[in-house]
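Asker: Turn this into a structure:
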Amino acid sequence: MGLRGNFLLQFEDPDFGNELCNLTDIKELPTDRATLKVLITFSDAVSDSTLDTASLSSPSNNSSVEWPDPFIIPDFSHDVELQLTAANDAYAKEGTVMVVSKGVKSEILDKLADMISKVTAYPSKEHYESVATALVAKHPCLRELGSEKGWYCWVFSLKFKMGNYRQRLMAAGCPEVVVNKRKRGQTSSKVLKKSKKGEVHYLPDPPAGQSAFTSEENRKTMLLEVQKCDPDLQLLDEMMTATFSQRRKEVIGDEPPVSELVNRWPALFNERQIRAEFGRIVTTDLLSFLEGLDAWTPSLLQLCKAAISSSRRLTLQSVMQCLEKEDTNQNRRTAVLLGLPGFFAEDTSEIIRMCDVHGETLDVLMKGMRVGLLIGHEGVLHDAFPMQVFHVAVVVEETIILHDIPDVATGFALLMGTIYCLNLEYPSEMKCSFEFMQRVVMKIKPDHCSARIHGLRNKLLRYRL
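Answerer: Model (predicted):
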């Protein structure tokens, strides 16, 4: 199951009335049906906080923390809790709301900002609303009589408080806030990549007990491990997780060329670790891209057929003619992905290149490619895309960093993962297509899409009706 860290296994023992007993030998399990329980153990003592509140502040978790649903409102100082209790009683009896003093409001906002920052320093609109909803649900005396939902002004107050709190985090040296407050041109290498709309540069703190020295030792251990014919994948998984904070500081803070990253972090550049790294950054499975693509493929193909009559849609026409020759699921995915730039009149020549595996040399094929895909096939290509793909490779800065990818759709998914893992800009020639894949296909910040993406999504939804 890929469980990491220390844990105990227990099972329901029928000989003792199905009581939970520690499992020491697999032969102890009942033959007909076994019920197991996994107990995660921690080396450090954990406070008496509940599981919900512990999940917000666990120092051992150095990957992206999912937003708690519902948000857990913490206890405030003793005097504030006494005032809230009395006001809640009055609200229950008479329906009167509390007149919140400046000191009480400041205490509430400070405590909430501290809890929010342990999950993310950059909460979204939905996050603020979930906190405000939980606040008035726990303390109904704080409801606002003039707003429909009772928390409209609390959302605005939280936004201002988080802005001030980020200033304090930056002064304290919080890496994620420091790098996101940095202005363009302040780096020693290339200018800072602009965060994609609705996102921030995710830069977590190192896990508890992890120093720069131990991270560097783990990196050197991985350098030796990947050189083995049969590396220990479980060990690499654990060390990649432990060194995530250091790696993000290098990728975002130093912005080294990809060749240097390949030399320093060779364990990252394979499908397994790109998927894992993407999950740490976005808390989403990278290959959910394929499920999202399949959900939109029928609508996109219908829209392609409706658009090929336009003289500007020659790319779509050639793609659809190619699909008619061999209509398989993989070819439908390929047709949709290669036809997508046609909706935005984008030029794909610098991003997507077809190549005969027995033809030109790779240096010639990759010349000028900053980021993109090489789609390999055998023989002369007479169609918009090959019916039989030999292999697909991901290229960054004229360097192949992932290869032997079996199909075009998986290649696009790994290309998206690479862009996130290496903190790259979307190529300007296909920025609308990549934004569509991000916002619509992968559902990453879908409410922040541009007008062109929003318009295409609306058209596709009409075909779903």
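
Asker: Please make it C-alpha for all contacts and neighbour counts, starting now.
Answerer: Noted.

Asker: So which residues of the stretch 351-465 of the chain form strands?
Answerer: Applying DSSP state E, counting those that start in this stretch to the stretch 351-465 of the chain gives strands spanning 352-356, 371-377, 391-396, 399-405.

Asker: starting at the chain centroid, how far to the last one?
Answerer: By that I understand strand 399-405. Remark: strand 399-405 is offset 22 Å from the chain centroid, using CA atoms, centre = their mean, to the nearest Å.

Asker: Now the second one, please; I'll put the structures next to each other:
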Amino acid sequence: MRLQIMDEVQKSQQNLRLIEMLMQKTFALRRQEIIQENPHVKDFLEKWPALRIESQLCAEFQHIININLRNQFYAVLDQHTAGLVALYRQKAARTGKISEVLRDILKVYDLQEVRDVNMKRTLALRALPVYLREDDPQFFKTLNVEESDETGIIDTPVALVTAVTDDTADAVHFSPANISIVVEDSVVMSDIPNLAICIILFLFEMYTWCSKS
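Answerer: I've put the predicted structure just below:
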């Protein structure tokens, strides 16, 4: 069944129902492999490439904890976004390095001609580590589309890599070309449209591969 999954994933027109059925039947096998062998992420995904598909990764995570965490994450995030943005604006009005970075992020957001819910979520999530003084430039990386290949992620243990189409120096990109998740110097998921779903998928991946329960 694993080989059948690999064959189906490689097709241009994937049968997602078949992939889902086969993934459900082989769930126990994957958990056993993770618990007993502790495989590298790249090797594990080469054996189980369906976990690069958003719907399958979400299903795998829900199978482990029996909760639709994606919906809960969005619900709680949307509930607190307005309050978080108010805190960011309050802090940005002060002086200091953190306030300056927050001002830059808010300036880019305020200049967006159209702001949808995903942009609001991006603002809330991307400014949070800055506000908490925990921002890490090695985790949040930005590369030009032409550079966002394997050469651009050398010596990158873990990162969310935003690909952009120009040489802008904006602190945050609210309409990126795409975002990729990098683990152990390898792109494990790509073509992610926005930061909110990227962070959710990243959390799912970390729990799916690291959980021993």
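
Asker: Could I get the TM-score for this pair?
Answerer: For this chain pair, the superposition-based TM-score is 0.88 by TM-score structural alignment, normalised by the length of the second structure; 206 aligned residues with a CA RMSD of 1.9 Å.

Asker: Need the strands of the stretch 351-465 of the first structure in JSON lines (columns: distance to residue 222 of the first structure and mean neighbour count).
Answerer: JSON lines is the format used below for these (distance: least, CA to CA, whole Å; neighbours: other CA atoms under 10 Å):
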{"stretch": "strand 352-356", "distance to residue 222 of the first structure": "32", "mean neighbour count": "18"}
{"stretch": "strand 371-377", "distance to residue 222 of the first structure": "26", "mean neighbour count": "24"}
{"stretch": "strand 391-396", "distance to residue 222 of the first structure": "22", "mean neighbour count": "23"}
{"stretch": "strand 399-405", "distance to residue 222 of the first structure": "17", "mean neighbour count": "18"}
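
Asker: The ones you listed: which one's closest to residue 230 of the first structure?
Answerer: strand 399-405 (18.1 Å; CA to CA).

Asker: Give me the buried stretch members for the longest helix along the second structure, please.
Answerer: Ranked by residue count and defined by DSSP state H, the top helix of the second structure is helix 69-92. Neighbour-count burial for helix 69-92 of the second structure flags 70, 77, 78, 81, 84, 85, 88, 91, 92 (criterion: 16 or more other CA atoms under 10 Å).

Asker: Over to stretch 315-334 of the first structure?
Answerer: For stretch 315-334 of the first structure, the neighbour count (16+ other CA under 10 Å) marks 315, 316, 317, 318, 319, 320, 322, 323, 331, 332, 333, 334 as buried.

Asker: For residue 128 of the second structure, see how far away whatever residue of the second structure lines up with residue 311 of the first structure is.
Answerer: Aligned against the second structure by TM-score structural alignment, residue 311 of the first structure finds its counterpart in residue 96. Remark: distance between residue 96 of the second structure and residue 128 of the second structure (CA to CA, to the nearest Å) = 16 Å.

Asker: what would the strands of the stretch 351-465 of the first structure look like in a markdown table with distance to residue 84 of the first structure?
Answerer: Converted to a markdown table, the strands of the stretch 351-465 of the first structure look like this (distance: least, CA to CA, whole Å):
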| stretch | distance to residue 84 of the first structure |
| --- | --- |
| strand 352-356 | 61 |
| strand 371-377 | 56 |
| strand 391-396 | 57 |
| strand 399-405 | 57 |
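
Asker: Show me the one of these that comes nearest residue 384 of the first structure.
Answerer: Closest of these to residue 384 of the first structure is strand 352-356, at 9.3 Å (criterion: CA to CA).

Asker: ok, now how distant is the match of residue 311 of the first structure from residue 103 of the second structure?
Answerer: For residue 96 of the second structure, the distance to residue 103 of the second structure equals 11 Å [CA to CA].

Asker: With residue 170 of the second structure instead?
Answerer: On the measure of CA to CA, residue 170 of the second structure and residue 103 of the second structure end up 11 Å apart.

Asker: And for residue 177 of the second structure?
Answerer: Distance, residue 177 of the second structure to residue 103 of the second structure, by CA to CA: 24 Å.

Asker: now swap in residue 37 of the second structure and tell me
Answerer: From residue 37 of the second structure to residue 103 of the second structure the distance is 47 Å (CA to CA).

Asker: circling back to that earlier point, turn the buried residues of stretch 315-334 of the first structure into JSON lines, including secondary structure.
Answerer: Conversion of those to JSON lines gives the following (DSSP: H, G, I helix; E, B strand; the rest coil):
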{"residue": "315", "secondary structure": "helix"}
{"residue": "316", "secondary structure": "helix"}
{"residue": "317", "secondary structure": "helix"}
{"residue": "318", "secondary structure": "helix"}
{"residue": "319", "secondary structure": "helix"}
{"residue": "320", "secondary structure": "helix"}
{"residue": "322", "secondary structure": "helix"}
{"residue": "323", "secondary structure": "helix"}
{"residue": "331", "secondary structure": "helix"}
{"residue": "332", "secondary structure": "helix"}
{"residue": "333", "secondary structure": "helix"}
{"residue": "334", "secondary structure": "helix"}
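
Asker: can you pull the contacts of the aligned residue in the first structure for residue 140 of the second structure?
Answerer: Alignment note: residue 140 of the second structure maps to residue 352 in the first structure; criterion TM-score structural alignment. Residue 352 of the first structure is in contact with 372, 373, 374, 375, counting by CA atoms under 8 Å, 6 or more residues apart in numbering.

Asker: redo that, cut-off 7 Å
Answerer: By CA atoms under 7 Å, 6 or more residues apart in numbering, the residues touching residue 352 of the first structure are 372, 373, 374.

Asker: Identify, from those, the entry nearest to residue 348 of the first structure.
Answerer: Among those, residue 372 lies closest to residue 348 of the first structure (CA to CA), at 9.3 Å.

Asker: Identify the residue spatially nearest to that closest one, adjacent ones excluded.
Answerer: Once flanking residues are discounted, residue 372 of the first structure sits nearest to residue 351: 4.4 Å by CA to CA, 6 or more residues apart in numbering.

Asker: Settle it for me: which of residue 96 and residue 128 of the second structure has more neighbours?
Answerer: For the pair residue 96 of the second structure and residue 128, the greater number of neighbours falls to residue 128 (18 against 10), based on other CA atoms under 10 Å.

Asker: what helix or strand is that one on?
Answerer: Residue 128 of the second structure is part of helix 117-131, with elements assigned from DSSP states H and E.

Asker: repeat for residue 10 of the first structure
Answerer: Assigning secondary structure by DSSP H and E places residue 10 of the first structure in strand 6-13.

Asker: Could you list every helix and strand that that strand packs against?
Answerer: Applying 3 or more CA pairs under 7 Å, 6 or more residues apart in numbering; DSSP states H and E, one finds that strand 6-13 of the first structure contacts strand 19-22, strand 36-41.

Asker: Thanks a lot, see you next time.
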